[in-house]
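Visitor: Provide a 3D model corresponding to the input given below.
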Amino acid sequence: MPLTLNKSREISLLLTGIGLLVAAVYVDHHDNEPVFSPYREGYTGDEINPIDRLGYTARDERAGQFADAGLWGGPTLPLLLSLDPRTRPHYPVVLLLWLQTMLLTFSLSSLIKNTVSRPRPYIYNENWELEQRLTRKDRAAFLSGHAANATAGSVLFASLLATYDHRFARHAKFAAITISCGTAYLRVKAGKHWITDAAAGILLGGGVAGAVINWHKAKPGKPV
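Guide: Just a heads-up that it's a prediction; the model follows:
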């Protein structure tokens, strides 16, 4: 079996994810100060870095809806391994790695969002009412949770197939890149995230999935 489990490590990873999630909720509940647009006297675009200035500030609901497909589709991919006769015997291990990956990704992205509180691009649109108070959803730009979760799920899927030398491993890598980048782009197009938010989401999701897989790979010279 190419993946190994260690009781203390598995418990530690799950508890870490839960702890980060509790911290995210705590930060959110203690952030009660009213917040308004930082540029209530006008927005010229010079306040935003050159990279993010290439993004969009108008809401595109259709792009947002398409991005939701990546949010749910990416994390669902590893669960499909239950349908393959070759990976089905190892499905309990796959399910545990999936739970750890998605819990850590979601809790980390939530904590970062609630701590940074970066305004979303659409509040810089000319149609935004500057006297309107920003809600938590309006201040959740950094980083993109959609991109993070879509990337984490699809990268975990591709990594698992590669670990088990599955014949579709190469195709899964292409799918992971497509889902990750596609979801990130759609969130930017929807006016929900800056380009750097989307890029950070991809890095976080891919980093967590890659780390979880590497932590569970059998080391050379050690019994499997």
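
Visitor: okay, CA-based contacts and neighbour counts for the rest of this
Guide: Will do.

Visitor: show me where this protein has helices.
Guide: Using DSSP state H, the helices of the chain run over 7-29, 61-76, 91-116, 145-163, 169-189, 195-216.

Visitor: among those, which is nearest residue 124?
Guide: helix 169-189 (13.6 Å; Cα to Cα).

Visitor: can you list contacts of that closest one?
Guide: For helix 169-189, contacts defined as Cα atoms under 8 Å, 6 or more residues apart in numbering pick out 55-56, 59-60, 63-64, 66-68, 70-71, 74, 144, 146-148, 150-151, 154-155, 157-159, 161-162, 193-195, 198-199, 201-202.

Visitor: please check the residues you listed and keep the buried ones.
Guide: The neighbour-count criterion (16 or more other Cα atoms under 10 Å) marks 55-56, 59-60, 63-64, 67-68, 70-71, 74, 144, 146-148, 150-151, 154-155, 157-159, 161-162, 193-195, 198-199, 201-202 among the contacts of helix 169-189 as buried.

Visitor: one more to line up against the first:
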Amino acid sequence: MTKRTTHNRQENRPAKTRTPLALVLSLVLLSPAIPRADELSVDLRATGAVTGSATALFIGLELAGSTLTPATCRWCDPPGFDRNARLHLRWGDPSRAATLSDVLLVGIPSSLIAVDYFVLADRDARRFGEDVLVGLEAIAVTAVATDGIKYGVARRRPNAWASGVRKSFGDDNSYLSGHASGTFAAAAAFGTVAMLRDYPGWPLIYAVGLTGAATVSYLRVAADRHWLTDVLSGAALGAGIGLGVPLLLHRKAHEPDGRSATIIVTPVPLGVAGTF
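Guide: Take a look at the predicted model:
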């Protein structure tokens, strides 16, 4: 007990901001090649059904969190890598970092939606609606996946680990970071939608959105709410789903002669049906 108390006193020093720009740049550089103009295909009914179902499932998971989280942590002690990162990245006032991360969690998707309407879609209501629906679909699917992993892993949060006290079931929901996965999903999805639409300046959406998401990830570690591996894993999950939903579900297929062939995914009782 004496050793842990001494260790915690050493960790109370402010840390320098170290946004993981390498992760942002790698995601931008690995983004798919530029397709032909307006490669996005959206079936509003099917996409709305997927988005609504995922959102409802996420709300259910959140409400059942105390039941789904084990009575004690399954992953209680962090590896040395995470302990060292916490020592250098945690702020002297973690609550300030937590507040900033919460603001950006809402601000980043909201800003991307506003830019899509006023700048990218040029206030075209239908195009804007399709863009936002695809973005929300990616965010909702990411949220469900994040909660499923959190409850299954049941990792102790760094602040609860340091105090040695679990105050609520949420103290064992550290892995992985929902703030990181959500903001990376939003940035990747809206950037990919802009690319498929061939909007002018679409790389800027990737750059700004992913930089903002990386900042949120850093702030969650600074706030002592997540370990570094929590936010790195959340970023990977969110970026993967954010890229995959538009590219795999909403990118137009093409016939050998170059004509586009829209793929429509329709929910049916035993699965989904594709119409070409």
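
Visitor: just to revisit the earlier point, now, of the helices of the first structure, which is deepest in the fold?
Guide: Using mean count of other Cα atoms under 10 Å, the stretch among the helices of the first structure with the greatest mean number of neighbours is helix 145-163 (a mean of 28).

Visitor: figure out how far it is from the centre of its chain.
Guide: On the basis of Cα atoms, centre = their mean, to the nearest Å, the separation between the geometric centre of helix 145-163 of the first structure and that of its chain is 10 Å.

Visitor: how many neighbours does residue 126 of the second structure have?
Guide: 9 (other Cα atoms under 10 Å).

Visitor: so what secondary structure elements neighbour the helix or strand encompassing it?
Guide: Assigned by DSSP states H and E, residue 126 of the second structure falls within helix 125-153. Helix 125-153 of the second structure sits against helix 44-63, helix 178-197, helix 228-244, with contacts defined as 3 or more Cα pairs under 8 Å, 6 or more residues apart in numbering; DSSP states H and E.

Visitor: go through these and name the closest to residue 118 of the second structure.
Guide: Nearest to residue 118 of the second structure among these is helix 178-197 (13.2 Å), distances taken as Cα to Cα.

Visitor: and the closest one, which stretch of the first structure?
Guide: The alignment of helix 178-197 of the second structure onto the first structure (TM-score structural alignment) covers residues 145-164.

Visitor: also stretch 21-33 of the second structure?
Guide: Using TM-score structural alignment, stretch 21-33 of the second structure lines up with nothing in the first structure.

Visitor: with stretch 219-228 of the second structure instead?
Guide: Against the first structure, the aligned range for stretch 219-228 of the second structure is residues 186-195 (TM-score structural alignment).

Visitor: what about the matching stretch, start to end distance?
Guide: Distance between the two ends of stretch 186-195 of the first structure: 11 Å, counting by Cα to Cα, to the nearest Å.

Visitor: how about the spatially most central residue of the first structure, what does it touch?
Guide: Taking Cα atoms, centre = their mean, the centroid of the first structure lies closest to residue 148, which sits 1.4 Å from it. With contacts defined as Cα under 8 Å, 6+ apart, residue 148 of the first structure is in contact with 105-106, 109, 180, 200-206.

Visitor: before we move on, what about residue 213 of the first structure?
Guide: Applying Cα under 8 Å, 6+ apart, the residues near residue 213 of the first structure are 97, 156, 159-160.

Visitor: tell me the two of those residues that are most distant?
Guide: By the measure Cα to Cα, the contacts of residue 213 of the first structure have their two most distant members at 97 and 159, which lie 11.3 Å apart.

Visitor: if anything else comes up later, I'll come back, but that's it for now.
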